[in-house]
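A.B. asks: This is a predicted model, with the sequence first.
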Amino acid sequence: MYTMKIIKSTLKMLLRTVLGIIAFLGIFLFSAFLLSVWAVQKEPGTPGDVAIYILTNGDHTDVVMPVKNAVFDWSKEMSYSNTLGRDTTGRYVAVGWGDKGFYLNTPTWSQLKFSTAFKAAFALSTSAIHATFYPAMQESNNCKKIMISHAQYKRLVAFIDNSFKRDSTGKVINIKTNANYGKNDAFYDAQRRYNLFYTCNTWANNALKACGQKACVWTPFDRGIFYHYR
């Protein structure tokens, strides 16, 4: 009899836990949908001085900027020499923020470990910035061009620049790794921690807000951002 009570009590606890997880996921996904379609509007009446892009691989959003213009030279922060190819012909740099474990230890979704996902979801890991140089950008459903003013670009530069973690001399910290995606990319230590409520796409969405462009109120997914740029 005592054993049956323990079993029933355990089953009730498991059921409540499962229902709690389902309820949490339901609220999370509903909130993500609602706040993704709810837009923060673009600042009106600003000139289109600088072309930036948002780029997605289907899950993750990068912000793409000119490597060098009158406002800022990214090659002084993220040197071409940090890439395997050391190719200095790249005219654009795509910058993304995310969980370091995802970036460095998960080349494909099939190789995702539960420990990596768990640490990322609950802010138990550190973050990184991934930067990729491109010779040119081609607009498509996954790559959208946005024209912004010089003043707005300065704000975007400040947002991204402040996302880097720096050493004692103030320089960005290049992560030495063999996990590069190609010959023209590199990783850097970053500020903040990835979690369910602040993902790589939340960061990119906040970058758009920082420079006065149309964005979601909040989104953890790339689909939310690109919904407003269809």
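C.D. replies: Cool, the structure landed. All values derive from a computational prediction rather than experimental measurement.

A.B. asks: Could you use CA atoms for every contact and neighbour count after this?
C.D. replies: Fine.

A.B. asks: contacting residues around His130?
C.D. replies: Residues in contact with His130, defined by Cα atoms under 8 Å, 6 or more residues apart in numbering, are Ala94, Val95, Gly96, Trp97, Gly98, Tyr103, Asp185, Ala186, Phe187, Tyr188.

A.B. asks: which one of the residues you listed has the most neighbours?
C.D. replies: Using other Cα atoms under 10 Å as the neighbour definition, these reach their maximum at Trp97, which records 32 neighbours.

A.B. asks: let's bring in a second one:
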Amino acid sequence: MMRVLRRLLAVMLIIVGAVAAGALIPLPLWSQAAEDNGGETRRILVLSNPIHTDIAIPLDADTRAAFAFLERSGVPVAEAGARWMIIGWGGRAFYLETPTWGDLKPMPVFRALTVDSSVLHVDVTGELDEGHPAVTALELGAEEFERLQVFIRQSFAQAPDAVAAIPDAGYGPYDRFFEAKGAFNALIGCNTWTAQALRASGVRTGLWNPLPQTLTFSLKLFN
């Protein structure tokens, strides 16, 4: 029994050490921030809950045009009252079947802890409380903001003539799910995708970010 307990303790210490190292070791190691030439910056938001992060993109004429293909799939990015587009990546079974904790079921949890195909969830909303503790605001230059948009667009799985919307999949009237690139598992999950998207735009994050808490900690630490 003591041998089993020691092994369990060793595994737990390894996991804790890996999570801590993932948050404290930056990627990239050295800051690659572009020189500030006084150009306009764009504010994006990282939205967190206990297990998941999303990226919020401000909606204006340029971003509405860049993501106009979503309008054809039922996401009203051109709606006058829409101020933010919220995008997240995750495991298909858990994401589609768990809109609230009350909908939690064993099979989606099992798929999330093993391997699942991935989806993107896209929603639009009005004003957001940028001072909320679950919101992290970041300022991007024009080039950095464009790289973020490119990364997001390239995360969609492409149908022959458009992105592949999942029929009748959404939590409400303004959001939709789409087939996405990549496989989901507990080690490479929704928060690691958020970190990859941010790094594509030049934002430094921790090396490995399986949890929202470690990702937001690293964002504040390195930026």
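C.D. replies: Nice, thanks for sending it over. Here the structure is a predicted model, which is why all the values come from computation and not from measurement.

A.B. asks: before we move on, the earlier item: okay if I get the contacts of His130 of structure 1 as JSON lines plus secondary structure and distance to Asn82 of structure 1?
C.D. replies: Compiled in JSON lines, these are given as follows (DSSP: H, G, I helix; E, B strand; the rest coil; distance: Cα to Cα, whole Å):
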{"residue": "Ala94", "secondary structure": "strand", "distance to Asn82 of structure 1": "15"}
{"residue": "Val95", "secondary structure": "strand", "distance to Asn82 of structure 1": "14"}
{"residue": "Gly96", "secondary structure": "strand", "distance to Asn82 of structure 1": "16"}
{"residue": "Trp97", "secondary structure": "strand", "distance to Asn82 of structure 1": "17"}
{"residue": "Gly98", "secondary structure": "strand", "distance to Asn82 of structure 1": "19"}
{"residue": "Tyr103", "secondary structure": "helix", "distance to Asn82 of structure 1": "16"}
{"residue": "Asp185", "secondary structure": "strand", "distance to Asn82 of structure 1": "8"}
{"residue": "Ala186", "secondary structure": "strand", "distance to Asn82 of structure 1": "6"}
{"residue": "Phe187", "secondary structure": "strand", "distance to Asn82 of structure 1": "9"}
{"residue": "Tyr188", "secondary structure": "strand", "distance to Asn82 of structure 1": "10"}
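
A.B. asks: Going by distance to Met137 of structure 1, which of those wins?
C.D. replies: Ala94 (10.0 Å; Cα to Cα).

A.B. asks: how about that closest one, what's its match in structure 2?
C.D. replies: Ala94 of structure 1 maps onto Ile86 in structure 2, with residues paired by TM-score structural alignment.

A.B. asks: Likewise for Asn57 of structure 1?
C.D. replies: Using TM-score structural alignment as the criterion, the counterpart of Asn57 of structure 1 in structure 2 is Asn49.

A.B. asks: and that match, how far is that from Glu143 of structure 2?
C.D. replies: Applying Cα to Cα, to the nearest Å, one obtains 29 Å for the distance of Asn49 of structure 2 from Glu143 of structure 2.

A.B. asks: do the same with Asp103 of structure 2
C.D. replies: The value you get for Asp103 of structure 2 to Glu143 of structure 2, if Cα to Cα is used, is 41 Å.

A.B. asks: of these two, who's got more company?
C.D. replies: When Asp103 of structure 2 and Glu143 are compared for neighbours, Glu143 comes out ahead with 12 against 9, by other Cα under 10 Å.

A.B. asks: residue contacts, that one?
C.D. replies: With contacts taken as Cα under 8 Å, 6+ apart, Glu143 of structure 2 has the following neighbours: Ser201.

A.B. asks: now for it: what does it line up with in structure 1?
C.D. replies: In structure 1, the residue paired with Glu143 of structure 2 according to TM-score structural alignment is Ala151.
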